Every structure is written in C-alpha cells, then in structure tokens.
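[1] Got a predicted model here, sequence first, then my questions.
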Amino acid sequence: MLTQILARLLALLLLARISRCQYSSDQCSWKGSGLTHEGHARDVEQVYLRCSQGSLEWLYPTGAIIVNLRPNTASPAAARLSVCIKPSRDSSGTNIYLDRTGKLRLLLREQDQAQGKVHCFSIQEGALFIEAIPHMDIGRRITAFQYELVNDRPGADVHSLAAPCQPCTDAEVLLAVCTSDFVARGSIAKVEQEEEQTSITVEISRLYRQKTRVFLSGGVRVRRWSGQVKMPPQCWVKLGQGEFLFTGTVRFGEAWVGCAPRYKDFLRLYRDAEQQGTNPCHVDTD
C-alpha cells in the first residue's frame, strides 16, 4: 500500500514538473530563461498569452516551451483568427513547431528565423511548440518574436501577411470599409519595388479612419495627408491610375493594403447597396 502511494506521489511530481505554467505579468508578453532548466534539459513549460499582440523572449533556450496564444474572448469570431509571428533577426537556438493535440508540424527552423519574415497560421492549427536545439557550447542564444492575432478577410491566404492580389468582391469592399485599420481616399504618388514587398507612397484627399498614424498631415498650411502602404511584391501597381479607396491592416507597425478599389467604382457599389439597405456601415461620401 505504501509503495503504491509513493508511486502515485512520484507520478504527480513528475507531471507537475512537465506542465509548469509561466504567465507573464500582463499576459501579453513573456520573457524567460533556459537557465532555470539547468540539469533538466527535457523540461517542457507552458506559457499562456491572452492579448491581441505582444512578444516573447527566451534566453539560453533549454528543453522546450509550449506557447498558447488565445484571445481574451470566447466569441465565435475568435475561432476564425489567425496568428502572425515576426521573429527577431538575431533569433536563434530553437526550432518552432505547431502543436495540435500532440502532433507537431514544423513552422520555422532556426535558420528561417534569422530572415525576420512574418509567418501566419490559423489559431485552430494549435499552440507553438518551441524546442531548443542542443549545443555543446554555452554561447548566448535568444529566441525572440513579436506576435499579433489578426482577422483576415474571407478567402485570404493566412500564410501571407497581406491579402492576395486579386480584386475584392463588392461585399468584401463594403465590409473592409467598416472593419479595416485604415480607410482613406487618395492617389498613388510613388512606387518602390523591393524584393519582399512593394512600397507605395499615397497622397490622401480624404482620411476616413486610421487606428495608428499611417497617414500624416503636411501641417497647418499644407492641408494634405500622405503616408506609405505596402503590398506583396507580385501585386502590380503603377502611377497615374486615378483615385482609389485604400483600406487595409497594420501589421507590426507597417500598413498593408487590403481592398483598394477605384474610388468611382466604390462610390457606385456603395450607393447601390445604400438603396438596397445592405450597407454594413455608413460612410460620408459627400
């Protein structure tokens, strides 16, 4: 009997060590050290992050951590969220997997993290399983990334930072006007084609909404707003194409274009929807 009790206690202690939980003080960001695993290289810790954006920094990675990224709401819309992570360019020491009910899928190898590219996946695909790579030396290694929970438009490729290049449907345009991080009417002033993105300088004739300072005013005397937005490099764009209604999202401090119809086309479909009473929200088009 005593032997059975001791065996059960030992099992509980082992389980407690494997499933230790680490909560950040604000539940948005977490910083930990693998040095706490000294002598326990096979430890696996649970980390819970409950915000729409934050960061993780793991010094001297040892063993593994499971990072549970969840919104602080239980609404049905939460199940449709995607998670985007942007590794630091000096992030190293681990491989990052997606863990769904114990089945692992490789998301980022150690060498992939150094590129600093954004990678997105559905929140339904599971938690992040970050496994330390054994090293013989004790050099300083840090696995670090920022994360954001995003709600991309229907049909978007969640493995890409921005929406695909194909035009939005009328319904998607109307919804984007209501839900985007920024909505502005303007024209293209400059296009810079880069390897990983296309940067577009936009001169704004009317700013409807922006959650962050994407577009800035030229001052009291210069009543014009301008800013820079980005698109995937494969999306074709050039100067002198008239006015557009720019909508989109802000990811890790950068504004990415979502739906961007010509303004005259938007005006037509908006007025048609207004007559039919199907507009999801009101826009002042006067």
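    Perfect, thanks for sending it.

[2] C-alpha from now on. contacts and neighbour counts both.
    OK.

[3] who's in contact with R109?
    Counting by CA atoms under 8 Å, 6 or more residues apart in numbering, R109 makes contact with T94, N95, I96.

[4] among those, who's most crowded?
    The most crowded member of those, judged by other CA atoms under 10 Å, is T94 (26 neighbours).

[5] tell me the centre residue of the chain?
    C84 (3.0 Å; CA atoms, centre = their mean).

[6] host element of that residue?
    Using DSSP states H and E, C84 sits within strand 82-87.

[7] Helix or strand next in line after that strand, which one?
    For strand 82-87, the following helix or strand on the C-terminal side (DSSP H and E) is strand 94-100.

[8] what comes into contact with that next one?
    For strand 94-100, the surrounding residues in contact (CA under 8 Å, 6+ apart) are 61, 104-110, 125-133, 143.

[9] Those residues in helices, which ones?
    With helices taken from DSSP state H, the overlap with those comprises E110.

[10] Please list only the buried members of the contacts of strand 94-100.
    Buried members of these, counted by 16 or more other CA atoms under 10 Å: P61, L107, L108, E110, G126, A127, L128, F129, I130, E131, A132, T143.

[11] before we go on, here's another structure to hold up against the first:
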Amino acid sequence: MFPHVILSLWVLVLCAADLCNWTGRGSAAGPDSRIVLQVRLRCTEGSVRWVHPGQALRVVLEPNLSSSRSSTVCIQPSPSLGGASVLVERSGQLQLLGEEDGGQEGRLGRQQVFCFQANGSHRPAIYIQGSWQGPGSWRSRVGFRYEVGSVAPQQASCRPCSDTELLMAVCSSDFVVRGLIMNISHDSARQTSVVGVSAARVYRQR
C-alpha cells in the first residue's frame, strides 16, 4: 500500500549532524533514485532540516530512556513540510501520520503537534517522503522538531508544571510559543494525538 521507495536501500547519512539535530541535502541521483537516506539521533529533543530534499528520509530516534519500556514521540512539522507524507514506524509497521491532501485528519499544519506512543524494543523511526511532480516541484527545505519522553504510569495523575519545570523547559528550548490549545483529537487505533494550537507570540533564544 505504501510507495515502494520506503522498501529501497537505506544509506546512513553523516552530514552536518550532532546527537540531537541533523541538517543535510537531498540525494543528487535525481527523482528516479530509490535510495532512502537514514539518520540516527540520540537526544530526547531536537530538529531535522532537509535542504533540497530527495525521495525519502528515515530518521531513527535512539534517546537514552532505559528506565522506561514505552515512550511518547511528539513531532511539530515545519511550515514548509506541506506536500510531503510523514510516516512513523512502530514495531516494524509503517503508519501514515500526515499528508497534506489526505483530509483533515492527515493534514500537516504549522501549528499542529503530532504525538504517538512507541512501544517494544524497536526504536521509533520517522519517514519523510514527497511526491515528485517534475522540476521545481520540491520545497527548498523540509523538516520538523521532535521530542521523546517516557510514558508515565497510567495511575499517575496529570498536574500543572511547577515553576522550576517551566523554567527548565524554557531555558533548554530554542523557542517558546505562548498561545491557546484550540483542540485535541485522539486516534485510539493508531495511538496518536493531534494538538491544534493558536500561537499568540513566539519567544526565540538569542
């Protein structure tokens, strides 16, 4: 059901990358290339930026969360990600997370955050794949921000963040958005949630 490019050869990419963030360029082999670029990141949060993207990119998240067998992965697509399909790999299975023309549920918006639960021994992997429509059809760059966290026990109650937790989150982030949560939708079958946020102001680190 999924495009055959996902099943193609994987190539480990060691471009401009650190343990948390990756910036790279697409394959120069052209639109007929069946190479899937592969990146491994080992932090609980970071970003991916793909300049002049090729056919497909596979990002494997390998943070040190040894204390928890389950984790939650949240993805915030960049505004330029429209037109690309985002798939997640969990326990060896691929699931479509969002696609611009795939209806409201799969629509990628700049103010949306997609979260899903990663279980088992398989590390969560994220695919970005676009549809080639001729010269000039690609965006100049695509990407997303990610965050991986341990799943709290089901009996643990939700609570507001403390002042210390808020301060640590602000100081360790590249930017902070102040706004309102407009809606939250859940898909129990895919174990994913979509949070729609109306941003009032964005604070960036200098």
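    Perfect, thanks for sending it. Please read these numbers as outputs of a predicted model, since none were measured by experiment.

[12] Compile the buried ones among the contacts of strand 94-100 of structure 1 into TSV and extend it with columns for distance to A79 of structure 1.
    Below are those laid out as TSV (distance: CA to CA, whole Å):
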residue	distance to A79 of structure 1
P61	31
L107	20
L108	23
E110	29
G126	11
A127	13
L128	16
F129	20
I130	23
E131	26
A132	29
T143	27
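
[13] Pick out the most distant pair among those.
    Greatest spacing in those, by CA to CA: P61 and G126 (21.3 Å).

[14] Structure 2: helices as residue ranges?
    Taking DSSP H as the criterion, structure 2 contains helices spanning 163-171.

[15] Ok, the stretch 151-286 of structure 1 next?
    Using DSSP state H, counting those that start in this stretch, the helices of the stretch 151-286 of structure 1 run over 170-179, 263-276.

[16] Turn those into a markdown table, including mean neighbour count and distance to V47 of structure 1.
    Listed next are the helices of the stretch 151-286 of structure 1 as a markdown table, based on neighbours: other CA atoms under 10 Å; distance: least, CA to CA, whole Å:
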| stretch | mean neighbour count | distance to V47 of structure 1 |
| --- | --- | --- |
| helix 170-179 | 19 | 31 |
| helix 263-276 | 14 | 45 |
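
[17] nearest to R50 of structure 1, of those?
    Across the helices of the stretch 151-286 of structure 1, R50 of structure 1 has its closest neighbour in helix 170-179 (21.9 Å, CA to CA).

[18] related to what we said a few turns ago, looking at the buried ones among the contacts of strand 94-100 of structure 1, which is nearest S29 of structure 1?
    Comparing those against S29 of structure 1 with CA to CA places T143 closest, at 13.4 Å.

[19] Now do the contacts for the residue nearest to that closest one when sequence neighbours are not counted.
    Distances taken as CA to CA, 6 or more residues apart in numbering put S91 closest to T143 of structure 1, at 4.5 Å, once the chain neighbours are dropped. Taking CA under 8 Å, 6+ apart, we find S91 of structure 1 in contact with E110, Q113, A114, R141, I142, T143, A144, F145.

[20] Filter those down to just the ones in strands.
    Among the contacts of S91 of structure 1, the ones falling in strands (DSSP state E) are I142, T143, A144, F145.

[21] Buried members of these into PyMOL, please.
    Restricted to buried positions by 16+ other CA under 10 Å, the PyMOL selection for the ones in strands among the contacts of S91 of structure 1 reads:
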select buried, resi 142+143+144+145
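
[22] so what does the strand holding C84 of structure 1 touch, helix or strand wise?
    Applying 3 or more CA pairs under 8 Å, 6 or more residues apart in numbering; DSSP states H and E, one finds that strand 82-87 of structure 1 contacts strand 119-122, strand 142-150.

[23] That one vs structure 2 - mean distance after superposition?
    Compared with structure 2 after the fit, strand 82-87 of structure 1 shows a mean deviation of 0.6 Å (mean CA distance after the TM-score superposition for structure 1).

[24] against structure 2, where does that strand fall?
    Counting by TM-score structural alignment, strand 82-87 of structure 1 falls onto residues 72-77 of structure 2.

[25] how far is the matching stretch from where the chain is centred?
    How far stretch 72-77 of structure 2 lies from its chain's middle: 5 Å, per CA atoms, centre = their mean, to the nearest Å.

[26] Show me what counts as buried in that stretch.
    T72, V73, C74, I75, Q76, P77.

[27] how far away is G130 of structure 2 from A56 of structure 2?
    7 Å (CA to CA, to the nearest Å).

[28] whoops, R34 of structure 2 was the one
    Plainly put, R34 of structure 2 is 8 Å away from A56 of structure 2 if you go by CA to CA.

[29] and what of V48 of structure 2?
    13 Å.

[30] more neighbours, those two?
    Using other CA under 10 Å, the more surrounded residue of V48 of structure 2 and A56 is A56, with 25 against 21.

[31] Which residue of structure 1 sits opposite the more buried one in the alignment?
    Here A56 of structure 2 is matched to A64 in structure 1, going by TM-score structural alignment.

[32] Spatially, which residue comes closest to that match, not counting chain neighbours?
    E131 (4.3 Å).

[33] Look up how far Q210 of structure 1 lies from that neighbour.
    In terms of CA to CA, E131 of structure 1 sits 39 Å off from Q210 of structure 1.

[34] Residue in structure 2 paired with the residue nearest to A64 of structure 1?
    Per TM-score structural alignment, E131 of structure 1 is aligned with Q129.

[35] Strands of the stretch 151-286 of structure 1, start to end?
    Under the criterion DSSP state E, counting those that start in this stretch, strands of the stretch 151-286 of structure 1 are mapped to 182-193, 198-210, 215-217, 225-231, 243-251, 254-257.
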